[in-house]
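Visitor: just coords:
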């Protein structure tokens, strides 16, 4: 399921987003008609894939606590232990049909 959410609304709900470093929350988005659109299906699939990830010994190589959670009526992938890497989340989002990702 996809629905349009203005970028400013996403920032209000989740704070500032960046694509590098380690994060507690992330989601997948598409850019349609000049606006960012939340991609719920890709977000869930990316979160599930990140939960299964085991590629090394760095903080972002595994996410044993990755789970879907709701923040302000928006479902996103969450890791309270900061296991979500911005580049890695973007990889899983694009592999699952989204054009980009946001993480905070």
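Guide: Right, received. Where do you want to start? Computed from a predicted model, the values in this text were never measured in an experiment. Residues are numbered from 1 along each chain as shown.

Visitor: can we go C-alpha only for contacts and neighbour counts from here?
Guide: Will do.

Visitor: State the helix or strand in which residue 68 lies.
Guide: Per DSSP states H and E, residue 68 falls inside strand 67-71.

Visitor: so how far is that strand from its chain's centroid?
Guide: Chain-centre distance of strand 67-71: 10 Å, with CA atoms, centre = their mean, to the nearest Å.

Visitor: take the one below as the second:
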């Protein structure tokens, strides 16, 4: 019983220090027939929305360097300083009509 209480207490203390899922680039997709299909309009809108984001002091709360960039013929939202949060990008993609997002 003491071990379980200690484990729960330690987990509670360490949880706020868990690393966030941050990315250099990402894009919006739709699932069509089990395949991810690039959604250009949603990617551009999500990148613009993320660039305007200012929701706190964590790295993923702002993306002052978010810009659209074409790499390998595929436009994506890029952040050289790795400000793109996976959950946040998915949120903006879904808000702009995509089924979800993928990131590096």
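Guide: Good, I have the coordinates. Just so it is clear, the structure is predicted and the values come from calculations on it, not from any experiment.

Visitor: Superposed, how do the two chains score by TM?
Guide: Between these two chains, after superposing, the TM-score reads 0.80 (TM-score structural alignment, normalised by the length of the first structure); 85 aligned residues with a CA RMSD of 0.8 Å.

Visitor: quick one on the thing from earlier: list of residues touching the helix or strand following the strand holding residue 68 of the first structure?
Guide: Next helix or strand after strand 67-71 of the first structure toward the C-terminus (DSSP H and E): strand 74-78. The list of residues contacting strand 74-78 of the first structure from outside it, by CA atoms under 8 Å, 6 or more residues apart in numbering, reads 24-27, 40, 43-44, 47, 65-70, 84.

Visitor: among these, which two are most distant?
Guide: Every pair in these was compared (CA to CA); the two farthest apart turn out to be 40 and 65, at 19.3 Å.

Visitor: the more surrounded of those two?
Guide: More crowded of residue 40 of the first structure and residue 65, by other CA atoms under 10 Å: residue 40, with 19 against 16.

Visitor: need the contact list for the counterpart of that one in the second structure.
Guide: Matched to the second structure by TM-score structural alignment, residue 40 of the first structure sits across from residue 40. Contacts for residue 40 of the second structure (CA under 8 Å, 6+ apart) come out as 28, 75.

Visitor: returning to what we had before: if any of the contacts of strand 74-78 of the first structure are buried, put those into a PyMOL selection.
Guide: Selecting the buried subset of the contacts of strand 74-78 of the first structure in PyMOL, with 16 or more other CA atoms under 10 Å as the burial test, is done by:
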select buried, resi 24+25+26+27+40+43+44+47+65+66+67+68+84
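
Visitor: Would you double-check that residue 65 of the second structure falls in a strand?
Guide: No - according to DSSP: H, G, I helix; E, B strand; the rest coil, residue 65 of the second structure belongs to no strand; its state is coil.

Visitor: Not counting residues beside it along the chain, what's closest to it?
Guide: Counting by CA to CA, 6 or more residues apart in numbering, the nearest residue to residue 65 of the second structure once its immediate chain neighbours are dropped is residue 79, at 5.4 Å.

Visitor: which residues touch that neighbour?
Guide: Residue 79 of the second structure makes contact with 23, 24, 25, 63, 65, 66, 67, according to CA under 8 Å, 6+ apart.
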